[in-house]
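**Q** 3D model of this:
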Amino acid sequence: MRSVCVYCGTRAGNEPRFEAVAEAAGRAVARAGYRLVFGGGTAGLTGIVARAAQAEGGRVLGVIPEFLIPSEGALDGIELRKVATLGARKSMMIAESDAFLALPGGTGTLEEVFDLLTRRNLGLENKPVAFVDTEFWAPFSTLLDHVVRYAFTDAALVDGLSFEPDVDAALAALEMAIKTRG
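**A** Next comes the predicted model:
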């Protein structure tokens, strides 16, 4: 595994634990020697993740649509790729990443996760995905189980996901999935 994409909010949320998990994720990705791939902005959890990876001397790739730079900012001192659309951003982030780590976030984070899961469901991607469930992703996991129960997707889609209690366990799950996949 060379690059880990982190999906998370451009807001920090209303619980200090969300900021703590974002900082832990950025530091852990950098310490493990992986390049961090993220949405490119400075706001919220996304900015915290990237700055934490930078502080550890990690390599950071940000991918941001040009129209978002005025509202989200663009982090200095990283490799920054500017794209025209949100779709181009998602595609580039997926192409540049070997695995995905989902932290708390809003509709943009959910949309990125659903896009990736749809690509997995269609057989277009098979990269591992881990969710750091700091009492945030449990309802999402329940929703996915519900979708499987009513036969709107195959159980294999959900079985290929990992819901972990902390960043270290999530990274370990991604590493194991990469090794198992070969």
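
**Q** contacts and neighbour counts: CA atoms only from here.
**A** Fine.

**Q** buried residues, stretch 131-151. List them.
**A** For stretch 131-151, burial by neighbour count (16 or more other CA atoms under 10 Å) applies to 131, 132, 133, 134, 137, 141, 144, 145, 148.

**Q** let me have those residues in CSV, extended by distance to residue 44 and secondary structure.
**A** Formatted as CSV, the buried residues of stretch 131-151 follow (distance: CA to CA, whole Å; DSSP: H, G, I helix; E, B strand; the rest coil):
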residue, distance to residue 44, secondary structure
131, 18, strand
132, 17, strand
133, 18, coil
134, 17, coil
137, 18, coil
141, 24, helix
144, 26, helix
145, 29, helix
148, 33, helix
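
**Q** now do the residue located most distally from the centre of the chain against residue 138, distance only.
**A** Within the chain, the residue lying farthest from the chain centre (CA atoms, centre = their mean) is residue 150, at 27.2 Å. Using CA to CA, to the nearest Å, one gets 19 Å for the distance from residue 150 to residue 138.

**Q** here's the other one to compare against:
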Amino acid sequence: MKRLAVYCGSATPTDPRYLELARDVGTALAEQGIGVVYGGGRLGLMGAVAGAALHKGGEVIGVIPEALVSAEVANYDCELTVVADMHERKAAFTRLSDGFLVLPGGVGTQDELWEAISWAQLGYHAKPVGLLNAFGFYDHLIAFNRHMAEVGFVRPAHTGLLMAETELDRLLDRMRAHQPARAIFHMKSEEL
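**A** Below you'll find the model as predicted:
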């Protein structure tokens, strides 16, 4: 993995553990030679990941929509690409990265996570999607994902697409060992 799209919040929670986590992730990725592709802002967790990676000499590519340049305080310290909208932003994340690493975040982060999973199911990409479940933040989401599979809304071939771990190193190891699932595009009608 040369680069990972890192999805996380542009907000800064009051609990300082989240900002510290983001900095630790940015530092660890840079130390392992893994570039960061992220939302291009200076604020919140996303800014902390980018700042820490840059501080360690890591590659950081920011992709930010025109409308968010001032709202998220665009980070001109990294290689910054300004795009027209969120659709272009997410397409660039997919094009520029070798996988997706999801940290705690809000609605935007969830949108990015589920699109990455959905596109993997369909076959638009075959890249790993890793969820860092720090501090139990994603416990309920992981349970809901399991529930969707148990009910039958996630095909058996796709139950392993969401890789969740509480420790970054274990998650990165799993992501490196990722084997793509059989995409819906390649399934026969009786398999659907």
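
**Q** so what number do they get for TM-score?
**A** The TM-score (TM-score structural alignment, normalised by the length of the first structure) is 0.94; 179 aligned residues with a CA RMSD of 1.2 Å.

**Q** all helices of the first structure, in order?
**A** Taking DSSP state H, the helices of the first structure run over residues 16-31, 44-55, 69-72, 86-95, 107-121, 138-149, 155-159, 167-181.

**Q** got the contact list for the second one?
**A** Helix 44-55 of the first structure is contacted by residues 7-13, 18-19, 22-30, 36, 38-42, 59-60, 75, 105 when judged by CA atoms under 8 Å, 6 or more residues apart in numbering.

**Q** cool, the fourth one as well?
**A** Defining contact as CA under 8 Å, 6+ apart, one finds that helix 86-95 of the first structure is touched by 5, 37, 38, 39, 63, 64, 65, 83, 112, 116.

**Q** what's the mean gap between that helix and the aligned bit of the second structure?
**A** Its aligned residues in the second structure lie a mean 0.5 Å from helix 86-95 of the first structure after superposition (mean CA distance after the TM-score superposition for the first structure).

**Q** quick revisit: residue in the second structure matching the residue farthest from the centre of the first structure?
**A** Counting by TM-score structural alignment, residue 150 of the first structure lines up with residue 151 in the second structure.

**Q** just to revisit the earlier point, spatially, which two of the buried residues of stretch 131-151 of the first structure are the most separated?
**A** Spatially, the most separated pair among those is 134 and 148, at 23.4 Å (CA to CA).

**Q** what's the neighbour count on the aligned residue in the first structure for residue 53 of the second structure?
**A** Under the alignment by TM-score structural alignment, residue 53 of the second structure pairs with residue 53 in the first structure. For residue 53 of the first structure, the neighbour count with other CA atoms under 10 Å is 26.

**Q** nearest residue to residue 53 of the first structure in space, please, no chain neighbours.
**A** Counting by CA to CA, 6 or more residues apart in numbering, residue 53 of the first structure lies nearest to residue 26, which is 4.3 Å off, once chain neighbours are set aside.

**Q** and what of residue 167 of the second structure?
**A** residue 132 (6.9 Å).

**Q** quick one, what contacts that neighbour?
**A** 101, 102, 103, 104, 164, 165, 166, 167, 168, 171.

**Q** same check on residue 133 of the second structure?
**A** Per CA under 8 Å, 6+ apart, neighbours of residue 133 of the second structure: 103, 104, 139, 164, 165, 166, 167.

**Q** of those residues, buried ones?
**A** 103, 104, 164, 165.

**Q** so how far is residue 26 of the second structure from the nearest residue to the second one once chain neighbours are set aside?
**A** Excluding the flanking residues, the one nearest residue 104 of the second structure by CA to CA, 6+ apart is residue 8, at 5.5 Å. Taking CA to CA as the measure, residue 8 of the second structure and residue 26 of the second structure are separated by 12 Å.

**Q** how about residue 129 of the second structure?
**A** In terms of CA to CA, residue 129 of the second structure sits 17 Å off from residue 26 of the second structure.

**Q** and these two? Which one has more around it.
**A** residue 26 (29 against 26).

**Q** tell me which residues touch that one, please.
**A** 36, 48, 49, 50, 51, 52, 53.

**Q** any chance of a markdown table for those, columns distance to residue 71 of the second structure?
**A** Shown next, in a markdown table, are the contacts of residue 26 of the second structure (distance: CA to CA, whole Å):
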| residue | distance to residue 71 of the second structure |
| --- | --- |
| 36 | 21 |
| 48 | 16 |
| 49 | 18 |
| 50 | 17 |
| 51 | 18 |
| 52 | 21 |
| 53 | 22 |
